[in-house]
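Visitor: Sharing a model prediction with you, sequence too.
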Amino acid sequence: MRLDKFLKVSRIIKRRSVAKEIADKDRIQINGKTAKSSTQVKVGDELEIRFGNKTMIAKIEDLRDTTKKDEAKELYSIIEEKYNS
């Protein structure tokens, strides 16, 4: 599954266009490597996403094409959240 689609389906980022924009600005890493929006993700990958002053590290637990809002959190687990000052 493409990175931008996973971020939208998991509701980590609400819109796919925003996910694509963030990835293409080198603000997302998968397993320590900078990722583009078209990068393929798989179960077990670790994502590091930098949003402004917050950095989130999450592990992909499951991949689905669609989810309901309450099921979206099952697709990933948050390992760490840091706030940069």
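Guide: Arrived safely, thanks for sending.

Visitor: When you work out contacts or count neighbours from here on, use the C-alpha atoms and nothing else.
Guide: Will do.

Visitor: Sketch out the helices for this protein, chain order is fine.
Guide: 3-9, 16-24 (DSSP state H).

Visitor: before we go on, here's another structure to hold up against the first:
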Amino acid sequence: MRLDKFLKNSRLIKRRTLAKEVADQGRITINGKVVKASSPVKVGDELAIRFGQKIVTVRVEELKDIVRKEEAANMFTILKEEKVEKIEPEFIDDEE
């Protein structure tokens, strides 16, 4: 199953177009590798998704094409949620 479709069906991200945008920005990894929206997802894969200042890591438990709202949470297990410190840009001193 494609990554963007999995994210929509599991309701980790509400819309498939939004899932594609997030993936294209390099904010999603599968098993530690930055991936595109069209990348395949398999049961057992670990996804790390950056939502603003938070990274959510989940394990894929099952793949379904048609999912009811109540069953969506069964498609993954949240392994960890970590807050990302905001990175301040370094100031470059041009005076020499």
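Guide: That came through fine. If you're wondering where the values come from, they're calculated on a predicted model, not measured in any experiment.

Visitor: what TM-score do we get after superposing?
Guide: The TM-score (TM-score structural alignment, normalised by the length of structure 1) is 0.98; 85 aligned residues with a CA RMSD of 0.6 Å.

Visitor: sorry, back to before: any chance of the helices of structure 1 in JSON lines, with distance to residue 67 of structure 1 too?
Guide: Listed next are the helices of structure 1 as JSON lines, based on distance: least, CA to CA, whole Å:
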{"stretch": "helix 3-9", "distance to residue 67 of structure 1": "6"}
{"stretch": "helix 16-24", "distance to residue 67 of structure 1": "15"}
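
Visitor: any chance of those in TSV, with mean neighbour count too?
Guide: Putting those into TSV (neighbours: other CA atoms under 10 Å) gives the following:
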stretch	mean neighbour count
helix 3-9	22
helix 16-24	17
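
Visitor: Of those, which is nearest residue 77 of structure 1?
Guide: Of all these, it is helix 3-9 that lies closest to residue 77 of structure 1, at 12.9 Å by CA to CA.

Visitor: compared with structure 2, how much does that closest one deviate?
Guide: Helix 3-9 of structure 1 differs from its equivalent in structure 2 by a mean of 0.1 Å after superposition (mean CA distance after the TM-score superposition for structure 1).

Visitor: Show me what that helix is packed against.
Guide: Other helices and strands packing on helix 3-9 of structure 1, by 3 or more CA pairs under 8 Å, 6 or more residues apart in numbering; DSSP states H and E, are helix 16-24.
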